[in-house]
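Asks: sequence isn't available, so here's the structure alone:
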């Protein structure tokens, strides 16, 4: 089986554009959550989010690209360019048909679609909307595949192109799809990751309706509190992370810098409830078991777990149960943290942002903390790295995701030499 290496990273995230700024935020334990500024949030139960301070022109997009691309697509293109530069890969020297694209997104071009609906419906007053008021790019916004096409265009990739939309596990699942294409020989290089720009009135209304987001509006900077006794729901976020994935031996031959190998991946569905989770975490545990088995690594080899850690009681209990079920006694010795405490939950993008964080944690020997964890929930008895980053060399890292619809995904990163040994 061909093996797959991560050789490039690109990030647009709350608190900073670019990998360096992203990593500085995470290791400092700073939060990027604040009162929503994109629209008046006062009608909504939850009025906080983790917004990106993103200037598309300053990020290098042309006026034509700014006009054409939805905010989520802008994030993806900017991240793609950074990832390709970081990888040192000369795309022009490759067969473009052997370079593919795999992009995750849960809600596609939400920002542009809502904006245009308001225009064509005259603020929602007209049931029969007037299409003549719509921008020419509206069709692109309706079709999520347009974002994968834009990433492929930015990379010069003419191989397989896909959008993976599996809710909040999209960012992990898109990477898993890319890994499969390289392993089976369909592609040699994949530009893969996820993007999301969901902070809009319609999204706020949807999450308000099910009380999934926090009502802690008085202190936005500490609103997201995974594993804390006082947690009250998730905080919406936005952003993108794009990774350059290559066949491992080819990357070694060209002397590429290798962050980590994607050694194992698995996904399951609980077939139980659209939003509900069982506390035993059986389906997530099964995904973890299969991912570790694919990587040929034992449960006690895991050095760090990047948790889903959304800030809801149901999720915290579910994944804590899953870690114990899969890792056994080793779960009590394994440091765990949730970066959603700092950058919010960017729905389909978060899985790729978390994998980028895991690769950086392995690179620098530092584990990001769980911010705002001041009062650990006594029901949760694992090591959740509160408040301050921790120095620790890691050879094997596990990242998990959980999504509405019952999706449970797990991905294992490892140092290539560890797997060889």
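Replies: Sure thing, it's come through. Bear in mind the structure is a predicted one, so any value in this text is a computation, not a measurement.
Asks: CA only for contacts and neighbour counts going forward, please
Replies: Noted.
Asks: need the strands for the stretch 51-200 of the chain, in chain order.
Replies: Using DSSP state E, counting those that start in this stretch, the strands of the stretch 51-200 of the chain run over 99-104, 161-164, 189-196.
Asks: most tightly packed of those?
Replies: Of all the strands of the stretch 51-200 of the chain, strand 189-196 has the most neighbours on average by mean count of other CA atoms under 10 Å, namely a mean of 34.
Asks: residue 20: how many residues sit nearby?
Replies: Neighbours of residue 20 under the rule other CA atoms under 10 Å: 12.
Asks: likewise for residue 392?
Replies: Other residues close to residue 392 by other CA under 10 Å number 15.
Asks: ok, residue 126 next?
Replies: For residue 126, the number of neighbouring residues by other CA under 10 Å comes to 11.
Asks: do the same with the one 3 residues further on
Replies: Residue 129 has 16 neighbours, counted by other CA under 10 Å.
Asks: okay, which residue is most central for the chain?
Replies: residue 350 (2.1 Å; CA atoms, centre = their mean).
Asks: element containing that one, please.
Replies: For residue 350, the host element (DSSP states H and E) is helix 350-364.
Asks: and stretch 272-286, how far apart are its ends?
Replies: 15 Å (CA to CA, to the nearest Å).
Asks: looks like the residue nearest to the centre of the chain contacts residue 168 (just checking).
Replies: Yes - with contact defined as CA atoms under 8 Å, residue 350 counts as touching residue 168 (7.2 Å).
Asks: wait, what's in contact with residue 79?
Replies: Listed by CA atoms under 8 Å, 6 or more residues apart in numbering, the contact set of residue 79 reads 9-12, 18, 240-242.
Asks: before we move on, what about residue 39?
Replies: With contact taken as CA under 8 Å, 6+ apart, residue 39 is in contact with 200-201.
Asks: against residue 49, how distant is it?
Replies: According to CA to CA, residue 39 and residue 49 sit 11 Å apart.
Asks: okay but residue 158 is in contact with residue 152, surely?
Replies: Yes - contact criterion CA under 8 Å: residue 158 and residue 152 qualify, at 6.8 Å.
Asks: common neighbours of these two, please.
Replies: Common neighbours of residue 158 and residue 152, using CA under 8 Å, 6+ apart, are residue 100.
Asks: ok, and here's another one to check against it:
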């Protein structure tokens, strides 16, 4: 029997609103959550805007010990995982722990914890030789990115396959793809999968400033993220987490679960070309799309909406537009495309999971979230990018794509639940 993977729970920590419902309200209203950076003094940086989460760990249910132990990225992931599991209605205690898996993606791990501790240990960078005795007891955990997956596994009681996936900005998509594979191959019956990143720190800002990838538009933070717009000048950093509960479809149906979507196909490719550069023809992304659609048994006419990577850099947006045309042909001009990074920024490894959560919610509500701030079309980006306002649109299958430093290109196809018993 073919095992199918379905999404039964969604948990979110995001800029502009924590929790699944607040997240969808923001996206469907087309509101932006980008603003001047407040988490640190950014006056010395070229780019001084970000999409920050208004996150109080204690109010979110974490204990003082958990707050002390966990980096901000881990806190996001655990809170999102709790919401996803509770919302799915799955009783993880009734499962063999060895049949519960965890797959968490992150591009930069515990960046904030590491930078804060380095600042203390080095006395603000003045000492080359640091005194380790000033470090917190959990400093080693900050250095090991797999700590993020371990915290989610601990929260979920998972003793099956547990992994940390770090493939740059496609980490969220790839982590969910890995979770789907665990279900399909029979290695797990339920997987808590998603991604988290909290990269808003001086070191991250300095790195992106150096390559001029982030926007210098500090005078109008609300409109600084402008994917596909002719005036775009770089992406806006963000942070956050989305975690999904993924189950084997038959078991989910048997327990009466409400299913958001079935994950129909996933593929990833690399361009083996350049750490940050993209070829203008979009060939590698197009190939990932083609393989994901083949696995979903879809032709170009089977895609009803594309959730774009849409970072807001000229290089990416043109590369991606070319990939859609290359993979879908003439159909690319008829399919609505949008980028939610226009509203919540680019949270690096976490964004792929946030985008899959958005796709699942779009399928449930039959609404395409907009590309906010798109007012001046770029002639080289000539598809239907759903500017500024959400759109009611019938959807059976949606495509989400990601592109990351290192040449990573990933694509995933989601479909509406097959059975009437799997719908709301």
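Replies: That came in fine, so what should we check first? Remember, predicted model here, so these are calculated numbers, not experimental data.
Asks: any idea what the TM-score comes out to?
Replies: The TM-score (TM-score structural alignment, normalised by the length of structure 1) is 0.99; 418 aligned residues with a CA RMSD of 0.7 Å.
Asks: gap between the closest residue to the residue nearest to the centre of structure 1 other than its chain neighbours and residue 371 of structure 1?
Replies: Spatial nearest neighbour of residue 350 of structure 1, chain neighbours left out: residue 171 (6.1 Å); criterion: CA to CA, 6 or more residues apart in numbering. Look at residue 171 of structure 1 and residue 371 of structure 1: by CA to CA, they are 22 Å apart.
Asks: repeat for residue 43 of structure 1
Replies: As for residue 43 of structure 1, its distance to residue 371 of structure 1 is 28 Å (criterion: CA to CA).
Asks: what's the answer for residue 299 of structure 1, then?
Replies: 27 Å.
Asks: so those two - more neighbours on which side?
Replies: For residue 299 of structure 1 versus residue 371, the count of surrounding residues by other CA under 10 Å is larger for residue 371: 28 against 20.
Asks: tell me which stretches of structure 2 form helices.
Replies: 20-29, 64-69, 72-88, 111-121, 139-143, 147-156, 171-185, 202-211, 249-254, 283-295, 314-328, 341-344, 351-365 (DSSP state H).
Asks: adding neighbour count and distance to residue 399 of structure 1 as columns, could you present the contacts of residue 79 of structure 1 in TSV?
Replies: TSV is the format used below for the contacts of residue 79 of structure 1 (neighbours: other CA atoms under 10 Å; distance: CA to CA, whole Å):
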residue	neighbour count	distance to residue 399 of structure 1
9	31	17
10	31	18
11	33	18
12	30	20
18	19	21
240	36	17
241	35	15
242	37	16
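Asks: and which of the residues you listed is nearest residue 176 of structure 1?
Replies: Comparing the contacts of residue 79 of structure 1 against residue 176 of structure 1 with CA to CA places residue 242 closest, at 13.2 Å.
Asks: contacts only, for the spatially closest residue to that closest one that is not a sequence neighbour.
Replies: Leaving aside its sequence neighbours, residue 242 of structure 1 sits nearest to residue 193 (CA to CA, 6+ apart; 4.3 Å). Contact analysis of residue 193 of structure 1 by CA under 8 Å, 6+ apart lists 102-104, 171-172, 174-175, 240-243, 349, 352.
Asks: redo that, cut-off 6 Å
Replies: Contacts here follow CA atoms under 6 Å, 6 or more residues apart in numbering; on that basis residue 193 of structure 1 touches 103, 171, 175, 241-243, 352.
Asks: in a markdown table, list those along with distance to residue 204 of structure 1.
Replies: Converted to a markdown table, the contacts of residue 193 of structure 1 look like this (distance: CA to CA, whole Å):
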| residue | distance to residue 204 of structure 1 |
| --- | --- |
| 103 | 24 |
| 171 | 21 |
| 175 | 28 |
| 241 | 23 |
| 242 | 26 |
| 243 | 29 |
| 352 | 23 |
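Asks: tell me which of those is nearest to residue 146 of structure 1?
Replies: When those are compared for distance to residue 146 of structure 1 (CA to CA), residue 103 wins out at 10.4 Å.
Asks: separation between that closest one and residue 16 of structure 1?
Replies: Noted for residue 103 of structure 1: a distance of 21 Å to residue 16 of structure 1, by CA to CA.
Asks: repeat for residue 175 of structure 1
Replies: Plainly put, residue 175 of structure 1 is 23 Å away from residue 16 of structure 1 if you go by CA to CA.
Asks: swap in residue 408 of structure 1?
Replies: Relative to residue 16 of structure 1, residue 408 of structure 1 is positioned 29 Å away (CA to CA).
Asks: cool, residue 402 of structure 1 as well?
Replies: Distance from residue 402 of structure 1 to residue 16 of structure 1, by CA to CA: 25 Å.
Asks: circling back: is it possible to export the strands of the stretch 51-200 of structure 1 to CSV including distance to residue 380 of structure 1?
Replies: Formatted as CSV, these follow (distance: least, CA to CA, whole Å):
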stretch, distance to residue 380 of structure 1
strand 99-104, 31
strand 161-164, 33
strand 189-196, 30
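Asks: closest to residue 272 of structure 1 out of those?
Replies: When these are compared by CA to CA, strand 161-164 sits nearest residue 272 of structure 1, at 21.8 Å.
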